[in-house]
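**Student:** test case, fold it:
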Amino acid sequence: MPLSLAFPNHALLASYQQALSRGWAGHEQDPDTASRMLAACRAAPDTYLLHFTHCPLPAPGMGPDADNSEPCLPHCHFWISNGDYCGELSLRWPLPGDNLPADCPGHLAWSVVPWQRGHGYACQAVRLLLPRIAHLGLPWLDMAMATRNVASWKTAEHLGATRIATYQTGAEHGHVSAYRYRLMR
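**Tutor:** This next block holds a predicted model:
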């Protein structure tokens, strides 16, 4: 089955829960996170799915929800699938005329479950995303990853992104050495 990107959904929920039951928790490093996520997902699946999309990708010509009283960096999550849940891709973007906040390391982040790695799924997922976000008018996409995350920086380079910085992350990202890559649109 060809790779696809979808908003988190009930069709992939059982496969996602299976990933959690195997201890996978995306970017989280806490070993108890997957079990907490699985318990929350099983207890209230509809509510759990909603937390992924409270700031959904706007349609072309549409801005963020003006009735949203809670300030929110627009973002959305996609699940990567080959028929089964393979991982996720998240996108964050600033409002027109703004930059990403200092604590936001980039526009894009991805994570592929260990048993689905080695197939180029992160790179394929980003390529599937690009036409879907053209209307956002982002001239480039920044992505950041730990310097020790060789697979992610190779993915960024395979996409044609250029390394623009090496920096030390703050406490919110674990005080690690990181690279920032930029993919020009």
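
**Student:** hey, let's count contacts and neighbours off CA atoms from now on
**Tutor:** OK.

**Student:** now do the same contact list for the nearest residue in space to residue 75 that is not next to it in sequence.
**Tutor:** With sequence-adjacent residues excluded and distances taken as C-alpha to C-alpha, 6 or more residues apart in numbering, residue 75 is closest to residue 92, at 4.2 Å. Taking C-alpha atoms under 8 Å, 6 or more residues apart in numbering as the contact definition, residue 92 lies against 73-76, 106-108.

**Student:** make JSON lines out of those and add secondary structure.
**Tutor:** Compiled in JSON lines, the contacts of residue 92 are given as follows (DSSP: H, G, I helix; E, B strand; the rest coil):
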{"residue": "73", "secondary structure": "coil"}
{"residue": "74", "secondary structure": "coil"}
{"residue": "75", "secondary structure": "strand"}
{"residue": "76", "secondary structure": "strand"}
{"residue": "106", "secondary structure": "coil"}
{"residue": "107", "secondary structure": "coil"}
{"residue": "108", "secondary structure": "strand"}
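
**Student:** tell me the one of these nearest residue 139?
**Tutor:** Of all those, the one sitting nearest residue 139 is residue 107; the distance, using C-alpha to C-alpha, is 11.5 Å.

**Student:** for the comparison step, fold the sequence that follows:
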Amino acid sequence: MSSTEPDPHADTNLHLAGDGSQMAEHQAPIASMTAVVLAEPSLLNLAGFEEALARGWSPDPRRQQDKAYVDAELEGLRKDKAGFLTRFTSGDVVATSVSNREPQRLVLRLFWIWDGEFCGYITLRHLPGTVQLPLHVPGHVGYSIVAWKQRKGYATQALRLLLPIAAKAGFERINVICNEDNLASRRVIETAGGVLHSTGADPSDAPDMIKLSFWLATAGDA
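**Tutor:** This is a model prediction of the structure:
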């Protein structure tokens, strides 16, 4: 899935976790797995993100082997943690339309995926005042799980936890896109309830990249 960007002020029913960081109160009902929560990023829980960068994790799934990028992100975080957090979680990300005629601003909801420590992040993104997206943005959702937390079902749990948040933001359904050959992401989406609605090239990527596009109904459809 593609990484990062919707409304930072929408009610997400958060409460304080034991370590003082803000956590979403919803937990995924998967008894056989460790339950994760969605945590609001803050200076109180930024250390886990910093540690992940130090271990070589890239927050951009498209740049997994880009050590220079990861090192630059880590350096920027250590120089100005508050500034880095604001930049990374900003709701004022500028997205240029496909035609390059008018810039459009994406609203971003970003959460840490948390099982007692940092596991990755998940985002919900859209244009302000609507649930629509510019054509070049690859779906409403992006996520990334650190390598040492993969194969635990965390991405699926996080995607399920995002659904009621999306419903409160006005979504009846959300669009999630992955590469055709990304079997892991496809499994995550389908297990979370995704229904395939199209296969083919997408404006968000090169014409030769085949994408699978899914719809997931939110709690608003229940």
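
**Student:** give the burial count for residue 197 of structure 2, as a bare number.
**Tutor:** In terms of burial, residue 197 of structure 2 registers 10 neighbours under the definition other C-alpha atoms under 10 Å.

**Student:** for residue 137 of structure 2, see how far away it is.
**Tutor:** Shown here: residue 197 of structure 2 relative to residue 137 of structure 2, a distance of 17 Å by C-alpha to C-alpha, to the nearest Å.

**Student:** just residue 150 of structure 2 next, same as before
**Tutor:** When distances are taken as C-alpha to C-alpha, residue 150 of structure 2 and residue 137 of structure 2 turn out to be 25 Å apart.

**Student:** longest helix of structure 2?
**Tutor:** Of all segments of type helix in structure 2, defined using DSSP state H, the longest is helix 154-168.

**Student:** and the helix or strand that comes right after it against structure 1, how far off on average?
**Tutor:** The element immediately downstream of helix 154-168 of structure 2 (helix or strand, assigned by DSSP states H and E) is strand 173-179. After superposition onto structure 1, strand 173-179 of structure 2 lies on average 0.8 Å away from the residues it aligns with, using mean C-alpha distance after the TM-score superposition for structure 1.

**Student:** so whichever helix or strand comes after strand 173-179 of structure 2 matches what in structure 1?
**Tutor:** Following the chain from strand 173-179 of structure 2 toward its C-terminal end, the next helix or strand by DSSP H and E is helix 183-191. Following TM-score structural alignment, the partner segment of helix 183-191 of structure 2 in structure 1 covers residues 150-158.

**Student:** buried set for that stretch?
**Tutor:** Residues of stretch 150-158 of structure 1 classed as buried under the neighbour-count rule (16 or more other C-alpha atoms under 10 Å) are 152-153, 155-157.

**Student:** with stretch 85-95 of structure 1 instead?
**Tutor:** Residues 85-94 are the ones in stretch 85-95 of structure 1 that count as buried (16+ other C-alpha under 10 Å).

**Student:** how much space separates residue 116 of structure 1 from residue 101 of structure 1?
**Tutor:** Taking C-alpha to C-alpha as the measure, residue 116 of structure 1 and residue 101 of structure 1 are separated by 32 Å.

**Student:** which one of the two has more residues nearby?
**Tutor:** Legend: neighbour count by other C-alpha under 10 Å for residue 116 of structure 1 and residue 101, higher for residue 116 (15 against 11).

**Student:** can you tell me what the more buried one aligns to in structure 2?
**Tutor:** Residue mapping for residue 116 of structure 1 onto structure 2 gives residue 149, with TM-score structural alignment as the criterion.
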